[in-house]
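Asker: The sequence isn't on hand, but the structure is:
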């Protein structure tokens, strides 16, 4: 089992104190460490703001609105996905190309498959 780390570009809309560059996409790190927690993924935004949440939540949110605790994920049109994070500092809404998140999830399931969940990613 190995760590999966992928860089993606995302648009951040927030009322939290995060660095923003207008409407330009910013680099975001997607990370999965099966040794630490095989059921969770981590998203790190610029400024060392990071959230860890269920890998299955990310998968479910690519198909239909889903949420748990401080994290919400939903599809946005045919090619985008939105991840919303709530914290004491405010709300961060991050828009991704859904393909980047799907590619990341596929890589995590190759590192450590979980039941038949990976079959949903082939759709």
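Answerer: All right, it came through fine. Computed from a predicted model, the values in this text were never measured in an experiment. Residues are numbered from 1 along each chain as shown.
Asker: make it CA atoms for all contacts and neighbour counts henceforth
Answerer: Will do.
Asker: quick check, residue 103 in a helix?
Answerer: Yes. Using DSSP: H, G, I helix; E, B strand; the rest coil, the assignment for residue 103 is a helix.
Asker: List the residues that contact it.
Answerer: By Cα atoms under 8 Å, 6 or more residues apart in numbering, the contact list for residue 103 is empty.
Asker: Where does the residue lying farthest from the centre of the chain sit: helix, strand or coil?
Answerer: No residue in the chain sits farther from the centre than residue 22, which is 21.1 Å out by Cα atoms, centre = their mean. Recorded secondary structure, residue 22: coil (three-state DSSP).
Asker: Look up the closest residue to residue 97, ignoring the ones flanking it.
Answerer: residue 80 (4.6 Å; Cα to Cα, 6 or more residues apart in numbering).
Asker: how many neighbours does that neighbour have?
Answerer: 16 (other Cα atoms under 10 Å).
Asker: this is the comparison structure:
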């Protein structure tokens, strides 16, 4: 089994609520070749209402489409906003979190992913034998 490559991109995010935060929060975009179809966006505890670290997983393709045009109709929705902003909406039973991030940072992250796992080649990075063995082991 090969070791997964991990790509992380710190981003400056601004959480928009009824009272927008005056200062950007630290957030982290993360991609792992072991889960080639997904990206994660993580927020540290001091940036969340619950006071705990929080991460959302969503499709790599959704992020890529969302910097160009509105995309998504589920828990995560992404759209361009203005010249160099991308809006990521996280929908949960507790409410909606709207996050603005610089499109240039998202594009840099997507370019780095593309250099490691080209679009359309994600299935080559799946370790189906390992995943099946884990499922069978967990079923016991």
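Answerer: That came through fine. Note that the coordinates shown come from a computational prediction; the quantities given were computed from them, not determined experimentally.
Asker: quick one: residue 107 of structure 1 and residue 3 touch, right?
Answerer: No. Judged on Cα atoms under 8 Å, residue 107 of structure 1 makes no contact with residue 3 at a distance of 9.8 Å.
Asker: Which one's more surrounded, the two?
Answerer: Taking neighbours as other Cα under 10 Å, residue 107 of structure 1 and residue 3 compare with residue 107 leading, 17 against 14.
Asker: residue in structure 2 matching the more buried one?
Answerer: Under the alignment (TM-score structural alignment), residue 107 of structure 1 pairs with residue 112 of structure 2.
Asker: hang on, that match packs against residue 7?
Answerer: Yes. Residue 112 of structure 2 lies in contact with residue 7 (Cα under 8 Å); the separation is 7.4 Å.
Asker: got any residues that touch both of these two?
Answerer: With Cα under 8 Å, 6+ apart, residue 112 of structure 2 and residue 7 have no common neighbours.
Asker: Quick check: buried residues in the strand ranked longest in structure 1?
Answerer: Counting residues, the longest strand found in structure 1 (DSSP state E) is strand 4-14. Residues of strand 4-14 of structure 1 classed as buried: 4-6, 8-14 (neighbour count, 16 or more other Cα atoms under 10 Å).
Asker: and the residues you listed, which two are the farthest apart?
Answerer: The largest separation in those, counting by Cα to Cα, is between 4 and 14 at 26.8 Å.
Asker: can you tell me the helix or strand for the residue nearest to the spatial centre of structure 2?
Answerer: The centre of structure 2 sits closest to residue 40, judged by Cα atoms, centre = their mean, with a distance of 3.2 Å. Secondary structure from DSSP states H and E places residue 40 of structure 2 in strand 38-43.
Asker: Give the other helices and strands that that strand contacts.
Answerer: Contact analysis of strand 38-43 of structure 2 by 3 or more Cα pairs under 8 Å, 6 or more residues apart in numbering; DSSP states H and E lists strand 25-32, strand 54-59 as its packing neighbours.
Asker: The shortest one vs structure 1, average distance?
Answerer: Strand 54-59 of structure 2: mean distance to aligned residues in structure 1 after superposition is 0.7 Å, counting by mean Cα distance after the TM-score superposition for structure 1.
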